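Sequence unavailable; structure follows:
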């Protein structure tokens, strides 16, 4: 399935103005490995030995009169026919490093975390396609270590705007390389072949949360929802602590580790993620999925990490009520209601069916005003989680029906707002009849049921009594430790050295 020539080609990741070697200015105090290596320029007879070490994404030479280093980010990494030798190349400039048998694997493993490899056909075998979007396909694959992986494939010729799409892909890869957390899909390796880019990630058996929701007509009780929301918010809190905004939290981008446990959920698809910028400068500023995106994004206001909390609140609403908070008959109407944050908390008798604590948290997470909306960390400290997880608390809410025509209302256009130009076009059409003085000063219109003023004792406690806040946070963290699942994130992966797959 993955037959493709690996002849020489210009890398999509090449930066013409970036040299292979750079003068070293940073003071590298920490390093992962240090060795004497033999180095040789390709097509040259010049061979010498030198002392080198790796400090995160830098390979540093320390024996020269002045220190110099190679930035390993998106450099081409290849094995050679020579024993224990690897080649690094950028902009048609190449250099080969030879080490010993004991250290070769460690050097290769440390470098490939940041590099682009070209031996995908030798290292992985595609088994079947798992999903397909506007920009990529996802396959199940088997690696040389006999582990199953999910491989996200980008076809180069599909890039309409090469510079923009390349920058977006590099951003997605950069973000995923930075992430090391239990509740987030992990990126293992990146490959480039003549026609494709391949991202090798965790493969999880449970599939999308979207499909799980559709297959649960009996609905969910509050404890089930609390378990999932706690894990999701915990992962979001980690992302935000790393300076990352996801901006596309929805059931399609949440993957279950097991089909038997909906609470063990992993965040996936960082195609719209970005590093937080307080000035609002992003590669794509207005992006997301209708029905889940925070209103301040649609209104073109500056926004922060709380946009992810709003999206998580939409998911919580759907699981508790069995309905989308935006009841619409067309995508244009959906955009308008999402833009104005017109949420009806009386849908399916939600206010009567769920506990006061659940309703309070839900309304705070879905507040149209980011200033009064919780951060992920604050949401984790809400009394609803304490109540749901307390061993003495026995909650038996009615089973909630999940109509099959509710969540799938977005399935025909889940990526319609994947990129800014498309979003702008449809959004502008949808709100063209609205009388607005300016998007930067929009006052969201709310339904009567959505205009309730929520008294928030948890928020007051956080602001006025930091001691209470710490106690609540500590209890939640203990609960998380009890409920989390241990997984083996340290899969052993070795570069291709022996047999090729039987095609």
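Received it, and whenever you're ready, just let me know what you need. Just so it is clear, the structure is predicted and the values come from calculations on it, not from any experiment. Numbers count the residues shown, from 1 in each chain.

Please count neighbours and contacts with C-alpha atoms only from this point.
Fine.

Next up, the contacts around residue 286.
297-298, 300, 419-420, 423-424 (CA atoms under 8 Å, 6 or more residues apart in numbering).

Just to be sure, it is in a helix?
No: Residue 286 is assigned coil when assessed by DSSP: H, G, I helix; E, B strand; the rest coil, not a helix.

Report the two of the contacts of residue 286 separated the most.
Pairwise distances across the contacts of residue 286 (CA to CA) peak at 14.2 Å, for the pair 300 and 419.

Give me the distance between the closest residue to residue 386 other than its chain neighbours and residue 234.
What sits nearest to residue 386 in space, not counting adjacent residues and going by CA to CA, 6 or more residues apart in numbering, is residue 476, at 7.0 Å. Distance from residue 476 to residue 234, counting by CA to CA, to the nearest Å: 10 Å.

Need the overlap of contacts for these two.
With CA under 8 Å, 6+ apart, residue 476 and residue 234 have common neighbours residue 380.

the strands in the stretch 1-150 of the chain, which residues?
Using DSSP state E, counting those that start in this stretch, the strands of the stretch 1-150 of the chain run over 22-23, 33-41, 47-55, 58-61, 68-71, 76-79, 85-90, 93-98, 116-117, 124-132, 137-143, 148-155.

Around residue 131, count how many other residues there are.
11 (other CA atoms under 10 Å).

Repeat that for the one 5 residues further on.
Other residues within reach of residue 136, judged by other CA under 10 Å, total 16.

What lies in contact with the host helix or strand of residue 386?
Secondary structure from DSSP states H and E places residue 386 in helix 383-389. Outside helix 383-389, the residues within contact range by CA under 8 Å, 6+ apart are 222-223, 226, 230, 357-358, 361, 393, 395, 458, 475-476, 479.

And whatever helix or strand comes next after that helix, what's buried?
Sequence-wise, the next helix or strand downstream of helix 383-389 (DSSP H and E) is helix 420-430. The neighbour-count check on helix 420-430 (16 or more other CA atoms under 10 Å) flags 423, 426-427, 430 as buried.

Run through the neighbouring helices and strands of the top helix by length along the chain.
Ranked by residue count under DSSP state H, the longest helix found in the chain is helix 222-241. Applying 3 or more CA pairs under 8 Å, 6 or more residues apart in numbering; DSSP states H and E, one finds that helix 222-241 makes contact with strand 261-267, helix 306-321, helix 376-380, helix 383-389.

Deepest-packed of the ones you listed, please.
helix 306-321 (a mean of 24; mean count of other CA atoms under 10 Å).

alright, now check it against this:
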């Protein structure tokens, strides 16, 4: 029997949002998808070690033909040596457990996003506060297991999530992130939950946001625009292949993987993502960001996956013109123009190929709008743009309307009417009432790559121990 030199302490009970009360040992599943991970491990049972070939089908562990395990939302404990190396893993769920040894580090990298870990102060130290958002806090963390490895933690304070819709929203985000792995998005690494907080540990993207590039008036030619937009369409096509739409694509939610080039644009922030369904009913039906949302969403129509294509079309328009197509200081007029899809193409100075692409993306009739996969077959992406047809923008005036704060999202969490601080829209609000609302939006320059800086201050004492690596949260 392996002598465990260090075991992270585990309490018996936690208040939990993510656990689902399902069983660890389940009935064998006849039809499973492709094997996603496999290996030989030592299984500890009755004080003895037995060598077994273990196969994983996502979160389903096949122990034998007659025994399958569901590790989804199981509590994951690490057995660590004195050198802080992973010696073994222990899965705990519904009063049952299983321990695996031998090549445990490799297994840990696979299973960690499906499970819930508990004692984060043992595993990460805070290196930087990125920003306090109205819904979550973002910190940069450094791993204690992997030296010089940094991640971004999106942290929810559970005391702020009391309604069933709010809790379901977090669960939906976690569920979707677990299914996604793509080079052009910030991928989920692992999850921690304790009595007070939920930590979504995400890949760190070292580059700027597209919002920052626009604010710095970095004008791009068509080849540069193609290099930025093609990875985004590829990522969204991947999402759509899984029947998932993002629903909040905008410059603030696009970051570059590296700081020295614009070759790897990535999508971030999946809190409004959802699965498409035929009946058109979602946790948040009318959601997105003012000016980037497809008209059919505002019109309360059943919408399909290509609402994300429309949002990407808006970004294309902004990259060419440095202006927002629905730009207007009057918020009501801006929403109405978005509602009707009123886009002025006359100011576009670009090749006919790119103009055709933008018009196809911004087609108001979503039944005629191309899918993401069809957009990727467009000549703009399949052919090199001749230099003679690439224009730099002549209009050097910087558009302040593209500085849309992250707070300018709208969804029906509380069925609120339009509010100037959150720009939320009630689903019962009619288009004509948008026009009657008049307010000149106060525009503030955002100096961070992350939008939505607010006066929100976290209450959990975790955020008060930034200089302590191992201070207990209990």
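Sure, I can see it. No experiment lies behind these values; they were computed from the predicted model shown.

Please name the residues that touch the residue nearest to residue 386 of structure 1.
With CA under 8 Å, 6+ apart, residue 476 of structure 1 has these contacts: 380-381, 385-386.

from these, which single one is nearest residue 127 of structure 1?
So of the contacts of residue 476 of structure 1, ranked by how close each gets to residue 127 of structure 1 (CA to CA), first place is residue 380, at 39.2 Å.

Run through the residues that contact the most centrally placed residue in structure 1.
Nearest residue to the geometric centre of structure 1 (CA atoms, centre = their mean): residue 270, 3.7 Å. Taking CA under 8 Å, 6+ apart, we find residue 270 of structure 1 in contact with 172, 175-176, 246.

Please apply the same query to residue 36 of structure 1.
Residue 36 of structure 1 neighbours (CA under 8 Å, 6+ apart): 49-52, 99.

And the buried ones among these, selectable in ChimeraX?
Those of the contacts of residue 36 of structure 1 that count as buried under 16+ other CA under 10 Å are selected in ChimeraX with:
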select :52,99
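
so can I have TSV of the contacts of residue 36 of structure 1 showing distance to residue 402 of structure 1?
Shown next, in TSV, are the contacts of residue 36 of structure 1 (distance: CA to CA, whole Å):
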residue	distance to residue 402 of structure 1
49	66
50	65
51	63
52	59
99	59
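
thinking again about what came up before, distance to residue 183 of structure 1 added to the strands of the stretch 1-150 of structure 1, as a markdown table?
Listed next are the strands of the stretch 1-150 of structure 1 as a markdown table, based on distance: least, CA to CA, whole Å:
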| stretch | distance to residue 183 of structure 1 |
| --- | --- |
| strand 22-23 | 37 |
| strand 33-41 | 29 |
| strand 47-55 | 27 |
| strand 58-61 | 28 |
| strand 68-71 | 29 |
| strand 76-79 | 29 |
| strand 85-90 | 33 |
| strand 93-98 | 37 |
| strand 116-117 | 25 |
| strand 124-132 | 20 |
| strand 137-143 | 19 |
| strand 148-155 | 16 |
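
Of the contacts of residue 286 of structure 1, which are still contacts in structure 2?
Retained in structure 2: 297-298, 300, out of those (criterion both residues aligned by TM-score structural alignment, their matches' CA atoms under 8 Å).

Can you tell me which of the residues you listed has the most neighbours?
In those, the most neighbours by other CA under 10 Å go to residue 298, 22 neighbours.

I'd like to know how far it sits from residue 337 of structure 1.
For residue 298 of structure 1 relative to residue 337 of structure 1 (CA to CA), the value is 11 Å.

ok, back up a step: could you say which helix or strand holds the residue nearest to residue 386 of structure 1?
Per DSSP H and E: helix 466-483 holds residue 476 of structure 1.

Just list the residues touching residue 427 of structure 1, thanks.
Contacts of residue 427 of structure 1 (CA under 8 Å, 6+ apart): 298, 332, 335.

Reformat the residues you listed as a markdown table; add distance to residue 208 of structure 1 and secondary structure.
Formatted as a markdown table, the contacts of residue 427 of structure 1 follow (distance: CA to CA, whole Å; DSSP: H, G, I helix; E, B strand; the rest coil):
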| residue | distance to residue 208 of structure 1 | secondary structure |
| --- | --- | --- |
| 298 | 26 | helix |
| 332 | 26 | helix |
| 335 | 24 | helix |
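
and which of those is nearest to residue 307 of structure 1?
Nearest to residue 307 of structure 1 among the contacts of residue 427 of structure 1, with distances taken as CA to CA, is residue 298, at 10.8 Å.

residues in contact with that closest one?
Listed by CA under 8 Å, 6+ apart, the contact partners of residue 298 of structure 1 are 286-287, 339, 427.

ok, and those in structure 2?
Kept across both, from those, using both residues aligned by TM-score structural alignment, their matches' CA under 8 Å: 286, 339.

gap between the helix or strand harbouring residue 173 of structure 1 and the chain center?
Element membership of residue 173 of structure 1, judged by DSSP H and E, is helix 162-178. Centre-to-centre, helix 162-178 of structure 1 and its host chain are 12 Å apart (CA atoms, centre = their mean, to the nearest Å).

and the angle from it to helix 222-241?
For helix 162-178 of structure 1 against helix 222-241, the angle by axes from the mean of the first three to the mean of the last three CA atoms, to 10 degrees is 110 degrees.

Can you give me the buried ones in helix 162-178 of structure 1?
168-177.

How many residues are close by the closest residue to residue 177 of structure 2 other than its chain neighbours?
Nearest residue to residue 177 of structure 2, sequence neighbours excluded (CA to CA, 6+ apart): residue 188, at 6.0 Å. Using other CA under 10 Å, residue 188 of structure 2 has 23 other residues around it.

which residues touch residue 188 of structure 2?
Neighbours of residue 188 of structure 2 in contact, by CA under 8 Å, 6+ apart: 113, 177-178, 181, 200-203.

again, but for residue 225 of structure 2
Counting by CA under 8 Å, 6+ apart, residue 225 of structure 2 has contacts 316, 319.

distance of it from residue 200 of structure 2?
When residue 225 of structure 2 is compared with residue 200 of structure 2 (using CA to CA), they lie 31 Å apart.

got it, and residue 226 of structure 2?
31 Å.

Quick check on the two: which one has the bigger neighbour count.
Taking other CA under 10 Å, residue 226 of structure 2 and residue 200 do not tie; residue 200 has more neighbours (23 against 19).
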